[in-house]
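S.K.: Using only what follows, build the 3D model:
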Amino acid sequence: MAIAYRQRVDDDTEFALWKIEEEADELYNQLQLDADEQAYFEQLSKGKRHLHWLGTRVLLRKMLNTDAFIDCKVDAHGKPYLVNLPFQISMSHSFDYAAVMISKKSPVGIDIELIKEKVERIANKFMRPEEMDFIAADNNRIPQLYVCWCAKEAVYKCYGQKEVSFVNNILLEPFKFAEQGTLQVSLDKEPVKNNYKVEYMQYEDYMIGYVKG
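M.R.: Okay, the predicted model is just below:
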């Protein structure tokens, strides 16, 4: 499978989606792994997690348009970074899709989620009561909740630090749902207070949120 969707955000930033239709061996054969990556890969259980890890790295390789070894590490906070290439990156995956966002100048965050009814049961784990007040009471309620989740997750990844509460530290401004749009998000965790404009879009049965710091 080639890249399923690709969008340039600005002159320095873009993201893309890869639909994972390959077997693990086919994806694996497109990569070059060092000893650490090989050891980590071998620890992964077979199945979707296995394919997601491969899919994000194949997609990263396609976006950077290189067959050379890409030294992609993960820092102490779990944020991926490139050792020898001048790009900031963010990765996500959900069911059949992998997503990667890259930027030459700024930190980035991306999240992709399959839209499912279960989000309403866990909404109080990531939404404040005042945020729930602006969620639609119609057929858009479930997709709008996924916009909220993806936006908070994208900001969390862009910020790149642990110990951040989606409920207490990442706050959403009211917005009306559309299949594509933007919303204002603030991250408030002493001593940091950052404001973000998160963009989102629905792609097939998935919601995607992405942000540039």
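S.K.: For the rest of this, base every contact and every neighbour count on C-alpha atoms.
M.R.: Fine.
S.K.: dump the residue contacts of the closest residue to residue 141 other than its chain neighbours.
M.R.: Distances taken as C-alpha to C-alpha, 6 or more residues apart in numbering put residue 135 closest to residue 141, at 6.2 Å, once the chain neighbours are dropped. Residue 135 is in contact with 141, 144-145, counting by C-alpha atoms under 8 Å, 6 or more residues apart in numbering.
S.K.: for the chain, which strand is longest?
M.R.: Counting residues, the longest strand found in the chain (DSSP state E) is strand 192-203.
S.K.: so after that strand, what's the next helix or strand?
M.R.: Sequence order places strand 206-212 as the next helix or strand after strand 192-203, per DSSP states H and E.
S.K.: Is it correct that residue 98 falls within a strand?
M.R.: Yes - per DSSP: H, G, I helix; E, B strand; the rest coil, residue 98 lies within a strand segment.
S.K.: quick one, what contacts it?
M.R.: Counted by C-alpha under 8 Å, 6+ apart, residue 98 has contacts 17-20, 52, 55-56, 59, 91-92, 112.
S.K.: what's the answer for residue 198, then?
M.R.: 151, 154-155, 182-185, 209-212.
S.K.: correct me, but residue 20 touches residue 97?
M.R.: Yes - between residue 20 and residue 97 a contact is recorded at 5.7 Å, counting by C-alpha atoms under 8 Å.
S.K.: what sits in contact with each of these two?
M.R.: With C-alpha under 8 Å, 6+ apart, residue 20 and residue 97 have common neighbours 52, 55.
S.K.: Against which helices or strands is the longest helix along the chain packed?
M.R.: Ranked by residue count and defined by DSSP state H, the top helix of the chain is helix 141-159. In terms of contacts (3 or more C-alpha pairs under 8 Å, 6 or more residues apart in numbering; DSSP states H and E), helix 141-159 is packed against strand 108-114, strand 170-172, strand 180-189, strand 192-203, strand 206-212.
S.K.: Another sequence for comparison is provided below:
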Amino acid sequence: MPLYKTITVNPNTKVFIWKIEEPFESLSEGMDLTSNCAARVSNMKSDLHRRGFMSIRHLLDLGGYTDHDLYYDENGKPHLKDQKHISITHSFNFSAIIISDVEVGIDIEKQRNKILKIAHKFTPIEEYRTIANEDAMIRKLTIVWCAKESLYKSFAEKGVSFLENIYVEEFMFEDKKTTATVSFEEKQEKYNVDFLEFEGFTCAYALIAEE
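M.R.: Model prediction:
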């Protein structure tokens, strides 16, 4: 069972990361899906997406839940029936969830140079022009993207712009954490963001900052 990493963020918050190595059939064995989820996975054309979907169910199991404990609201945000907060992510051969007593978000992304072409769409790119090394810029921008994606998932309001409404404070790679703010219409939320890098991937998870 390739549980890749478990992170205990605090006594009420855990991150579970899965490295997807098994075939779909192995991941499906013994998994009791809701009828809706069974239909969803059967309609997926990508084997990697199907395997990612099932790996999430294994992570739920590690957190003490089943597919029947998970539901989505009208904005597509996942929830748990016991009122705990959850966020879910999947990228290529990694998937992850975070479960907490407070609002959370998580994202995993593969570090790829294509992020250089889209950076202007989600962050003021001039802030990163001083980074001479392209690999370092890719790493930095991927962390910023993951942070913003995790905040977007947690905030879950339609119309939020990565570029206009989500701000990530400057950080150093060795910090492995930063802070961020989402400001949208009359609502503003501050978050603490942690990040890690592994096997060419970046993972960031955000917890709403408690007063």
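S.K.: hang on, the earlier thing: take the helices and strands packed on helix 141-159 of structure 1 and lay them out in TSV including distance to residue 128 of structure 1.
M.R.: As requested, these are arranged in TSV below (distance: least, C-alpha to C-alpha, whole Å):
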stretch	distance to residue 128 of structure 1
strand 108-114	20
strand 170-172	8
strand 180-189	13
strand 192-203	18
strand 206-212	19
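S.K.: Structure 2: which residue goes with residue 8 of structure 1?
M.R.: Aligned counterpart of residue 8 of structure 1 in structure 2: residue 8 (TM-score structural alignment).
S.K.: Any buried residues in stretch 122-139 of structure 1, and which?
M.R.: Buried residues in stretch 122-139 of structure 1, counting neighbours by 16 or more other C-alpha atoms under 10 Å, are found at 123, 126-128, 131, 135-136.
S.K.: Closest one of the residues you listed to residue 30 of structure 1?
M.R.: residue 126 (37.2 Å; C-alpha to C-alpha).
S.K.: In this structure that closest one contacts residue 151, no?
M.R.: No - judged on C-alpha under 8 Å, residue 126 of structure 1 makes no contact with residue 151 at a distance of 11.0 Å.
S.K.: returning to that earlier point: so which of the contacts of residue 98 of structure 1 sit within strands?
M.R.: 17-19, 91-92, 112.
S.K.: just those residues now: which is nearest residue 66 of structure 1?
M.R.: Among those, and counting by C-alpha to C-alpha, the member closest to residue 66 of structure 1 is residue 18, at 16.5 Å.
S.K.: what sits against the closest one?
M.R.: Listed by C-alpha under 8 Å, 6+ apart, the contact partners of residue 18 of structure 1 are 1-5, 55-56, 59, 97-99.
S.K.: Likewise for residue 148 of structure 2?
M.R.: 162, 166-168.
S.K.: what does residue 158 of structure 1 give?
M.R.: Contacts of residue 158 of structure 1 by C-alpha under 8 Å, 6+ apart are 90, 107-110, 211-213.
S.K.: If we only consider those, which is nearest to residue 194 of structure 1?
M.R.: Closest approach to residue 194 of structure 1 among those (C-alpha to C-alpha): residue 213, at 8.9 Å.
S.K.: What sits closest to the closest one if chain neighbours are left out?
M.R.: Closest residue to residue 213 of structure 1 apart from its sequence neighbours, by C-alpha to C-alpha, 6+ apart: residue 107 at 5.2 Å.
S.K.: who's in contact with that neighbour?
M.R.: Contacts of residue 107 of structure 1 (C-alpha under 8 Å, 6+ apart): 88-89, 158-159, 212-213.
S.K.: most surrounded residue in these?
M.R.: Neighbour counts for these, by other C-alpha atoms under 10 Å, peak at residue 89, which reaches 26 neighbours.
S.K.: How much space separates that one from residue 132 of structure 1?
M.R.: 31 Å (C-alpha to C-alpha, to the nearest Å).
S.K.: now residue 88 of structure 1
M.R.: 33 Å.
S.K.: got it, and residue 58 of structure 1?
M.R.: 38 Å.
S.K.: tell me which element residue 98 of structure 2 is part of?
M.R.: Per DSSP H and E: strand 94-100 holds residue 98 of structure 2.
S.K.: Could you check how far that strand is from the centre of its chain?
M.R.: Its chain's average C-alpha position is 7 Å from that of strand 94-100 of structure 2, according to C-alpha atoms, centre = their mean, to the nearest Å.
S.K.: repeat for stretch 149-160 of structure 2
M.R.: With C-alpha atoms, centre = their mean, you get 11 Å for stretch 149-160 of structure 2.
S.K.: Could you list the buried residues of that stretch?
M.R.: 149-155, 160.
S.K.: of all the residues you listed, which two lie farthest apart?
M.R.: Going by C-alpha to C-alpha, the pair spanning these furthest: 150 and 160, at 12.7 Å.
S.K.: residue in structure 1 matching residue 190 of structure 2?
M.R.: So residue 190 of structure 2 corresponds to residue 195, using TM-score structural alignment.
S.K.: so who does residue 183 of structure 1 touch?
M.R.: 172-175, 197-199.
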